[in-house]
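Participant: can't give you the sequence, but here's the structure:
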């Protein structure tokens, strides 16, 4: 496959025409797959994916860049929206926690306190808690997605890649904008910012806000109240101090809160099977194939002999988005942080940068675990964490040499876990029916890194990088089961270290084509299954799991043709994982275990074509072959099967094919105003949500359609945008969970948004 990719790149490079834009020259930010058209063709975009400003087409790596205009045109308001605009990226969510996957690797564990394999950065700050990323999607200058392991420059937990959000900064001129959105489900959304000088040329400030209120996408038919509604508030303030031309100091703070009935469990059927049909206090009924009937469903009135007829106990579910639970979901989230970014130009060729940050994350979600109107089992999941990070960088450039050295320190403390309250009707008010699994985690991480690029001859560069990481983790396990008076605790600690090098070569042909090849290593720290106390009797589980390691081999090609009107960015890759971390729900506990080996290979393409002025055709797509090479495990939901060989099974959240085709047509009216029309056709093949590749946890292949129309006044100050997303109102799963045996293996799903439409009124000044 690699040989074929190199041959394809060479073939495409041969007829290429020259294209404007020096690699180091400033360029307007624009989206590579939907860039602004200019008289010379497609515009350029500058990114900082390699910790320095570069033209995207000169970066020897698989990087997607999205400008602020592109973000607005594509209605990117969340991680979920991002997946339709980046090749190789998929998204899922469970309990409101973003599960971003790149090339089949991402956030595998659904428990609070879990670490993702795709790093997330906002303004250079690493976000350890995936849930907290929901508070950054507004007032954005650009988004950069770096695909593939990033062990050298990004380090911690970037074995899948990195998503980088860069927010708008203060301006020297007084300016701002306001956007009001009105939509179905009674949506009222607002986003706006004010920016300008406090002391001209010395002290600049910017304040941005975002709010969103809407009714629920469904109802709890047992209570008559809305679920999947939203009420969020976000705020960010940024201050730039410019004491001299060589020194820039940026201070910022942000705050985000949610208080609604979002993220409920949607019951989608039974999920357990035991063809031996033993007597069980948890599995009340069995179908002919051994399907286990969930406890709450059975108690609520299923007829013996007809256990699959879900409609016997609840009204016909004309809307799949409804639930029928005795309690309402309660979502409570607060994220905030402060940061300090200091940049000092020591000389014309050497620069120093320091990024310091403190972040606090709290979220709590209360749900009905048995998915029925019977008051059988309730669950409350909590994540309460704070982190401090400090990164130092020293970089420089000469005629032939570009270099960077740095150091990184990270400190985090997490208190997390979940409470399950069994048979609440019999609770004495002191938690007599309560099970708690969780505890606290302390992490200290240290790293030193460097990357050097040397131009051996004109247009031929060699890159060498390396990072040494050391991480120490300590945990306090807690497992309490009140009915029996059990209270187990245990403390553990362990250190993990890794050396992650990178080797690369890139060459720019006379025609302007960039060819590159890289070999790199990635590392994700090991950890502990919090709450899993060895020898504790009920639901005892071995607690520790090993680090995840990967070697990555990638080749790529970037070029423009036809007088700068066709852009093709193609990459092919092969990833070899050792001790890949995967998870399952076993004995009331989310258990992370290590798959011995996994292999991932694939091809990604981002193509933009400007056939005539005003018409832009963009296509992003990927082919992914992501399978386990050696892995034995037992599926807790199939009690009769035992340990199975998972070799050849696809990795979770790794569809074989995915693509987005987005034509955009923009034209100028006689008045000087501009009108634009955009459509999106999205296809994604089948993806599984567990390594067992069973139909009880899968999203089948599907299509999705989005569209919007935009109008901008001649002076550029006023705008009106109308949008419609998920035009066919299809129901797609963004994640499924098969819950534990005490509730009879209920199968719960989290759903992508239904058809939404609305109008956004905008004003700039």
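Facilitator: Perfect, I can see it now. Keep in mind it's a predicted model, so treat the numbers as computed, not measured. Numbering: from 1, shown residues only.

Participant: contacts and neighbour counts: CA atoms only from here.
Facilitator: Will do.

Participant: now the strands for the stretch 351-500 of the chain?
Facilitator: 377-397, 401-422, 434-457, 460-481, 486-508 (DSSP state E, counting those that start in this stretch).

Participant: meant to ask about the stretch 651-765 of the chain
Facilitator: 657-668, 674-684, 687-688, 698-699, 702-712, 718-725, 733-738, 746-751, 756-764.

Participant: and the ones you listed: which comes nearest residue 201?
Facilitator: Nearest to residue 201, of all those, is strand 756-764, at 22.4 Å by Cα to Cα.

Participant: surely residue 524 touches residue 549?
Facilitator: Yes: here residue 524 reaches residue 549: they are 6.4 Å apart, a contact under Cα atoms under 8 Å.

Participant: and the helices in this structure?
Facilitator: For the chain, applying DSSP state H gives helices covering 2-13, 68-73, 79-82, 295-299.

Participant: about what we covered before: which residues do residue 524 and residue 549 both contact?
Facilitator: Residues touching both residue 524 and residue 549 (Cα atoms under 8 Å, 6 or more residues apart in numbering): residue 159.

Participant: which of those two has more neighbours?
Facilitator: residue 524 (29 against 23; other Cα atoms under 10 Å).

Participant: which one is residue 736 nearest to, not counting chain neighbours?
Facilitator: residue 749 (4.2 Å; Cα to Cα, 6 or more residues apart in numbering).

Participant: scratch that, residue 410 is what I was asking about
Facilitator: Of all residues not flanking residue 410 in the chain, residue 389 sits nearest, at 4.4 Å (Cα to Cα, 6+ apart).

Participant: take this one as well and set it beside the first:
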């Protein structure tokens, strides 16, 4: 059974989903981990396009938009790091076909020709190559099939959105050699109008392709080669402008009606988050390539798995940082991460009294980046010496090239021992060693420009030259008990997660800002129940958790100088506790109701801010007190064998804070979203046509706020979209 595939025992029962979260095929209801599994069909019907869209299906998963579409930060149960810089791995591990993806920009190309997604909540490490504190998201691609099969879909929607997706696969040489190729093309004209030029911005234009070849020389051996590539050539993120109400000298700056302006007296006053005045129309170019070689060999009662993978990303982003018609600040960045990983696992085969797995993992990442901010060009005097260059008052081009090399080693293992037919004990251990070297420079460039192309000069003022090394070690674990009777599973676990320390990757102007931050550790206590009732027509899964979060890493801005400086540091300690539940009901054969919710309470126990103020007692960032999702799916069979399917779903998220200080200016109000889809499917399901709408209520909410010089750049969610989709399967 392929990963994430739904399987129903009878037409009236709730579908069974098979996952490999514990490195063996299991019904998700038999896995003693808080996990949300979504099949490929459900992903398509819910309109999930990339990892950010999963927040529609998993209430405990939230996201914070970065400075570009490719730098989104993910949080699970309030655990995450809102750092958009390129050297940030994040607290949520992303795996594509068991390959860990380190680079942020490489995570946008995964949700196509999908067999399903698994969202694992809580620390993961005793079964996985890369350790994480928040959890893991596993993307599973469709694999080659024994017979020729294919899938294709074409979508057209608002903003001239076009999405073409397809895959075809089958045998090449009997049952020995099989292959599948798939591809995606996705574009739109842009969701935001630029009043300054009359163009649409925030546009999308990407393609991706994947090829998988399976060679099975015998029934005990599988060798799989996967190659993927893709390119994004759309627009960079265009923000909304929000003045801070001060000029460049700290004096109040407001319009006559009281609207705060920036230092040039500009304010965006139309109240439309999908329109702005941008003198720079940002562009983003991302090229990705990756390949992996997977081998699975059954040697009697054990199975050996080896995964060798290489990933590379080239990203270049030009951004109108000030989101205004004036030359306050614009930026350009180039990232070139190169990643190699090797995982080796040995595990028992089948269901035994004692099931075990041991493994080792090596990860190497070589990141080269060169970024710059063009600061306050509108205040510079071109006739003055060096064009009015003045580093003391931040008039010039701030450039910060750096190289970071990471080597991570780990050994891990887990054993499940059946104490009785119903009671199983689990113990897992992991040792991690991470070694990081950062070579960083920061300088002011007198005559350089970043628009329209990168053009640095030789007239520079060095600010920082840094070469630092730091190693981090950790022993983490998982201990659990689970009790299974009939269709009910009860479990309790205690686990420790670890996220390596490192160096900040922002625009540092003082060597003190490059001091390494410590590793964060999370101690997770959890109890849960999973049960199917009423002949599997009612499914109820719930878990309660308590997190002891120590040395947590936070991303903040230092606002003490004329230019906000990005800082990454350890906040101290925090605690999070909560309750979450998922309920699915199928009262009659063709009607399914589903809902999920998360209740959560979080606070910093100890946290001294940069200015010395205590933030103890404040809520953690991106940690809503309540979040929920739910919906209904209705299938109406027709006389000729075709059917009509209707799907309505929605989400609600209570207010959150975007920064640890819990300031009102960076608080996001609670919001809800509503989506719908209506489809007609031909007899046998060979093809269908659907109409859909996302964000039907035209809800507007903030996804991120970043301070810049005398103003804030504000990210908003996507506007209402709708369209039609045609799909075919054979």
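Facilitator: Structure's in. What do you need? Remember, predicted model here, so these are calculated numbers, not experimental data.

Participant: report the TM-score for the pair.
Facilitator: The TM-score (TM-score structural alignment, normalised by the length of structure 2) is 0.92; 698 aligned residues with a Cα RMSD of 2.3 Å.

Participant: CSV for the strands of the stretch 651-765 of structure 1, including distance to residue 331 of structure 1 and mean neighbour count?
Facilitator: Formatted as CSV, those follow (distance: least, Cα to Cα, whole Å; neighbours: other Cα atoms under 10 Å):
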stretch, distance to residue 331 of structure 1, mean neighbour count
strand 657-668, 32, 20
strand 674-684, 30, 19
strand 687-688, 27, 24
strand 698-699, 25, 20
strand 702-712, 28, 19
strand 718-725, 25, 19
strand 733-738, 18, 24
strand 746-751, 14, 25
strand 756-764, 22, 18
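
Participant: quick one: which of the ones you listed is nearest residue 493 of structure 1?
Facilitator: strand 733-738 (29.6 Å).

Participant: contact partners for residue 184 of structure 1?
Facilitator: Per Cα under 8 Å, 6+ apart, neighbours of residue 184 of structure 1: 756-758.

Participant: which residue of structure 2 is paired with residue 59 of structure 1 in the alignment?
Facilitator: Correspondence of residue 59 of structure 1 to structure 2, assessed by TM-score structural alignment: residue 31.

Participant: ugh, wrong one, residue 123 of structure 1
Facilitator: Counting by TM-score structural alignment, residue 123 of structure 1 corresponds to residue 97 in structure 2.

Participant: what's the neighbour count on the residue nearest to that match when sequence neighbours are not counted?
Facilitator: Nearest non-adjacent residue to residue 97 of structure 2, counting by Cα to Cα, 6+ apart: residue 140, 5.2 Å away. With neighbours defined by other Cα under 10 Å, the count for residue 140 of structure 2 comes to 26.

Participant: residue 140 of structure 2 matches what in structure 1?
Facilitator: So residue 140 of structure 2 corresponds to residue 166, using TM-score structural alignment.

Participant: can you tell me how far its match is from residue 136 of structure 1?
Facilitator: In this structure, residue 166 of structure 1 and residue 136 of structure 1 are 9 Å apart, going by Cα to Cα, to the nearest Å.

Participant: overlap in contacts of the two?
Facilitator: The contact sets of residue 166 of structure 1 and residue 136 overlap at residue 122 (Cα under 8 Å, 6+ apart).

Participant: please name the residues that touch residue 752 of structure 1.
Facilitator: With Cα under 8 Å, 6+ apart, residue 752 of structure 1 has these contacts: 731-734.

Participant: can you give me the distance of the corresponding residue of structure 2 for it to residue 366 of structure 2?
Facilitator: Aligning on TM-score structural alignment places residue 752 of structure 1 opposite residue 717 in structure 2. Separation of residue 717 of structure 2 from residue 366 of structure 2 (Cα to Cα) stands at 33 Å.

Participant: and residue 218 of structure 2? What does it align with in structure 1?
Facilitator: Checking TM-score structural alignment: residue 218 of structure 2 goes with residue 244.

Participant: typo on my end, it should be residue 283 of structure 2
Facilitator: Per TM-score structural alignment, residue 283 of structure 2 is aligned with residue 330.

Participant: ok, now residue 344 of structure 2?
Facilitator: Matched by TM-score structural alignment, residue 344 of structure 2 corresponds to residue 392 in structure 1.

Participant: now do the strands in the stretch 101-250 of structure 1.
Facilitator: 118-122, 125-126, 140-147, 161-167, 175-183, 187-199, 203-214, 218-220, 225-227, 230-244, 247-260.

Participant: dump those to CSV, plus distance to residue 506 of structure 1.
Facilitator: Listed next are these as CSV, based on distance: least, Cα to Cα, whole Å:
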stretch, distance to residue 506 of structure 1
strand 118-122, 25
strand 125-126, 28
strand 140-147, 17
strand 161-167, 20
strand 175-183, 41
strand 187-199, 40
strand 203-214, 39
strand 218-220, 52
strand 225-227, 52
strand 230-244, 37
strand 247-260, 33
